[in-house]
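Colleague: What shape does this take:
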Amino acid sequence: MDFIAEYWAEFLFGGLATVITAMLSAGYRKLARKVEEHEQVKDGILAILHDRLYQLCQYYLGQGTITPNALKNVEYLYRSYHSLGGNGTGTELYTRVTKLPLDLEGADDNEH
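Modeller: Below is the predicted model:
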């Protein structure tokens, strides 16, 4: 009993440190899972943007021209795609589409 009375503060602080360490460890694991989920969602969005950008660029490159509204749409998609880290094929296709002649008399391209 004298031993416990003499060292009660050390026991108390040791137990408290153990509890705090366990709580921090659990919080870190939860945060790590959230970061991983965030990266997976980002990758999924990037894949969807890449697919949409690829499809639009292929369409307009096949047409040989692009309307101003369609070009704005492609630019909007590309900016989002690029800011999420997309590059390579998407950038190359976007660059090619921006060099297409503008079709100033074409219909509004909202359906593509």
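Colleague: from here on, contacts and neighbour counts on C-alpha atoms
Modeller: Fine.
Colleague: next structured bit after the longest helix belonging to the chain?
Modeller: Ranked by residue count under DSSP state H, the longest helix found in the chain is helix 2-63. Following helix 2-63 in sequence order, the next helix or strand is helix 68-83 (DSSP states H and E).
Colleague: And this one, please, so the two structures can be compared:
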Amino acid sequence: MPEIDQAVLISIITGVFSGGVFTFLQFLIKRHDDRTNNVDAKNKLVEDALLAILHDKIYVTGSRIIAQGTISAEDASNLDKLYEPYKQLGGNGTCERIMKKIEELPLKVED
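Modeller: Model (predicted):
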């Protein structure tokens, strides 16, 4: 084979091979990005679900306590533990208003 034909053949093989390698690398990167995006979407759904559960628990428990007119130290501690992560997750003002009303309630003294 003449030298010029060998050089052309080597260039073609090198081009095809390197193109294939880069295509494969792009495929792997895209697959990784797709998986990461899917995990991010699932994490957002879990965060939203947790926020909804915390909101419901604070709303139901807080409404019951407000209706009673007093709060026990145990209930106050429990609500604080629910409200802090709710607030950090970006909860709205509904539970904040409930917590402010609860803070005004007298502490129930256990016999």
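Colleague: which other helices and strands contact the longest helix of structure 1?
Modeller: helix 68-83, helix 89-98 (3 or more CA pairs under 8 Å, 6 or more residues apart in numbering; DSSP states H and E).
Colleague: Could you export these as CSV, including distance to residue 35 of structure 1 and mean neighbour count?
Modeller: Shown next, in CSV, are these (distance: least, CA to CA, whole Å; neighbours: other CA atoms under 10 Å):
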stretch, distance to residue 35 of structure 1, mean neighbour count
helix 68-83, 18, 17
helix 89-98, 26, 17
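Colleague: Indicate which one of the ones you listed is closest to residue 62 of structure 1.
Modeller: helix 89-98 (10.1 Å; CA to CA).
Colleague: Onto which residues of structure 2 does the closest one map?
Modeller: Here helix 89-98 of structure 1 aligns to structure 2 at residues 94-103, judged by TM-score structural alignment.
Colleague: check the fit of that stretch onto structure 1 and give the mean distance.
Modeller: Here the mean offset of stretch 94-103 of structure 2 against structure 1 after fitting is 1.1 Å, by mean CA distance after the TM-score superposition for structure 1.
Colleague: Tabulate the helices and strands packed on helix 2-63 of structure 1 (a markdown table), appending distance to residue 52 of structure 1.
Modeller: Converted to a markdown table, the helices and strands packed on helix 2-63 of structure 1 look like this (distance: least, CA to CA, whole Å):
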| stretch | distance to residue 52 of structure 1 |
| --- | --- |
| helix 68-83 | 8 |
| helix 89-98 | 10 |
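Colleague: so which of those helices comes closest to residue 48 of structure 1?
Modeller: Ranking the helices and strands packed on helix 2-63 of structure 1 by their distance to residue 48 of structure 1 (criterion: CA to CA) puts helix 68-83 first, at 9.1 Å.
Colleague: quick check: angle from the closest one to helix 89-98?
Modeller: With axes from the mean of the first three to the mean of the last three CA atoms, to 10 degrees as the basis, helix 68-83 of structure 1 and helix 89-98 are set at 160 degrees to each other.
Colleague: Compare helix 68-83 of structure 1 with structure 2 and give me the mean distance after superposition.
Modeller: Relative to structure 2, helix 68-83 of structure 1 is 0.8 Å off (mean CA distance after the TM-score superposition for structure 1).
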